[in-house]
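**Q** fold the following, please.
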Amino acid sequence: MGKVDHHYWVYIVASGPCGWLYVGMTNDLVRRIGEHRHGQIDGYSRERGTDRLVWYEHHRYVDQAILREKRIKRWLRSWKFALVEETNPHWTDLYPALLTGDHS
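**A** Now for the predicted structure:
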């Protein structure tokens, strides 16, 4: 039996630098961020215009990804900003790099 790789992503999309934030989890990061960008995510994300991917993290196990998403959702806003700014201090939209396959 061959090795099966699982990919789950916890991510943050924003309306802009230090703007509205949405924390989510998916098993298809390119598809999901595309949905955000095209306004296909009902509710909070569409209403706030959170369509800029500013942070993401890979997990191999779905339960770990769900736990991480839930924890981050409970964080203070300033903690979420600090998390983004650790790796993306200019709040650059990371989505274009996903389209080139650079999201490991």
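
**Q** rest of the way, CA atoms for contacts and neighbours
**A** Fine.

**Q** what about residue 68, how many neighbours?
**A** Residues lying near residue 68 (other Cα atoms under 10 Å) number 18.

**Q** am I right that it is in a strand?
**A** No: according to DSSP: H, G, I helix; E, B strand; the rest coil, residue 68 belongs to no strand; its state is helix.

**Q** would you check that it makes contact with residue 11?
**A** No: under the criterion of Cα atoms under 8 Å, residue 68 makes no contact with residue 11, lying 10.0 Å away.

**Q** secondary structure class for residue 13?
**A** strand.

**Q** please generate a structure for the following sequence too, so the two can be compared:
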Amino acid sequence: MIKGGFVYIMANNRPTLYTGVTNNLAKRIYQHKNKVGSWFTSTYNLNKLVYFEYFDTIEQAIIREKQIKDMNRKDKLLLIQKINPAFKDLHNKILDVSLR
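**A** Predicted structure coming up:
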């Protein structure tokens, strides 16, 4: 049974933002980068993982996803800037963690 979950934010260079939730972050980001499974992210070329949080249960991650989706754009950008001020792609960071 899958227990943990991630909430994440994808962006492009504008940045257009997309918030999602998953139990397998590396796989989901791979899908987004390869334009599989999400019309919105493929249409707007959201190919950078700019933010993520891990939770012990998927239910907690879903609650946090809803909180973030309820934020206005300014607050989402501030949230991202706290951990990723340069809006760098964090994809390699999660790959490093998942390979350990």
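
**Q** in the first structure, which spans are strands?
**A** 8-14, 21-26, 52-59 (DSSP state E).

**Q** which one of these lies closest to residue 95 of the first structure?
**A** Among these, the nearest to residue 95 of the first structure by Cα to Cα is strand 52-59 (5.7 Å).

**Q** in the second structure, what range does that closest one match?
**A** Counting by TM-score structural alignment, strand 52-59 of the first structure lines up with residues 48-55 of the second structure.

**Q** list the contacts of that stretch.
**A** With Cα atoms under 8 Å, 6 or more residues apart in numbering as the contact definition, stretch 48-55 of the second structure has outside contacts at 4-12, 29, 33, 61, 80, 83-84, 87-91.

**Q** stretch 7-15 of the second structure now?
**A** 17-22, 41, 44-54, 61-62, 64-65.

**Q** equivalent analysis for stretch 91-103 of the first structure, please.
**A** So stretch 91-103 of the first structure is contacted by 16, 17, 18, 30, 33, 52, 53, 54, 55, 84, 85 (Cα under 8 Å, 6+ apart).
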